[in-house]
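> need coordinates for the following:
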Amino acid sequence: MSRARLEQERAEVHARLALLRADLEAFRAASERDNADDEHDPEGATIAFERSQVSALLREGERRLRELDAALERVAAGTYGVCERCGRDIAPERLEVRPAARTCVACA
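Next up, the predicted model:
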């Protein structure tokens, strides 16, 4: 796993976060403009439900961004790809799937 790949994934997560923040702001604005009782709308999901979903995705994206930042710090420190528990190398296949992995499969 290269620094460039981590930075690319970080940029992708950052872009998704920007879209989610815009969606969340749109839901907030819609709920301020609309006094309708969307809790009893038979047509589908409520604004509150959709806002809750976007908020959860936003929290997950922010967590992912922190993980990628920590992985980039490990790259800079020369410890990327080394298990934090046992000190063995983390398999390249694991890093391909989970670039921010801190532990090897055995320790996970």
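
> C-alpha only now, for contacts and for neighbours.
OK.

> just give me the neighbour total for residue 75.
The burial metric for residue 75, expressed as a neighbour count using other C-alpha atoms under 10 Å, is 16.

> here is a second sequence; please produce its structure as well for comparison:
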Amino acid sequence: MEADLSALFDASRDSNADDEHDPEGQTIAYERAQVTSLLQQARTHLDELDDALARVRTGRYGVCDVCGQDIGAGRLEARPTATTCVAHAVRR
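Down below sits the predicted model:
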């Protein structure tokens, strides 16, 4: 993904198209910002998944980081990367 993003930025940097004045479309800068944001969100989610896998390996998956009680199955189904029970998630 990062290579694709870099290639996109390189290609648009070399372009002489003036999209900043196109009333019909988004600007290249806006689209770059959107793609960059999506990439960051994907990185964050992958980090959360890596953390969840580490908790599985150590036997801590499904255990609240705050109180040590089990995280409910419904919460884990809705958010498999959850690190807290519902009660402590609400307090954050």
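
> ok, and the closest non-adjacent residue to the corresponding residue of structure 1 for residue 72 of structure 2?
In structure 1, the residue matched to residue 72 of structure 2 (TM-score structural alignment) is residue 91. Beyond its immediate neighbours in the sequence, the residue positioned closest to residue 91 of structure 1 (C-alpha to C-alpha, 6 or more residues apart in numbering) is residue 104, lying 6.8 Å away.

> wouldn't the one you found be in contact with residue 88 here?
Yes: when contacts are counted by C-alpha atoms under 8 Å, residue 104 of structure 1 is listed as touching residue 88 (7.4 Å).

> identify the contacts common to these two.
Residues touching both residue 104 of structure 1 and residue 88 (C-alpha atoms under 8 Å, 6 or more residues apart in numbering) are residue 82.

> neighbour-wise, which of these two wins?
It is residue 104, of residue 104 of structure 1 and residue 88, that has more neighbours when counted by other C-alpha under 10 Å, with 21 against 13.

> identify the residue of structure 1 aligned to residue 55 of structure 2.
Checking TM-score structural alignment: residue 55 of structure 2 goes with residue 74.

> which residues touch the residue nearest the centre of structure 2?
Central residue of structure 2 (C-alpha atoms, centre = their mean): residue 41, 2.4 Å from the mean position. Taking C-alpha under 8 Å, 6+ apart as the definition of contact, residue 41 of structure 2 has no neighbours.
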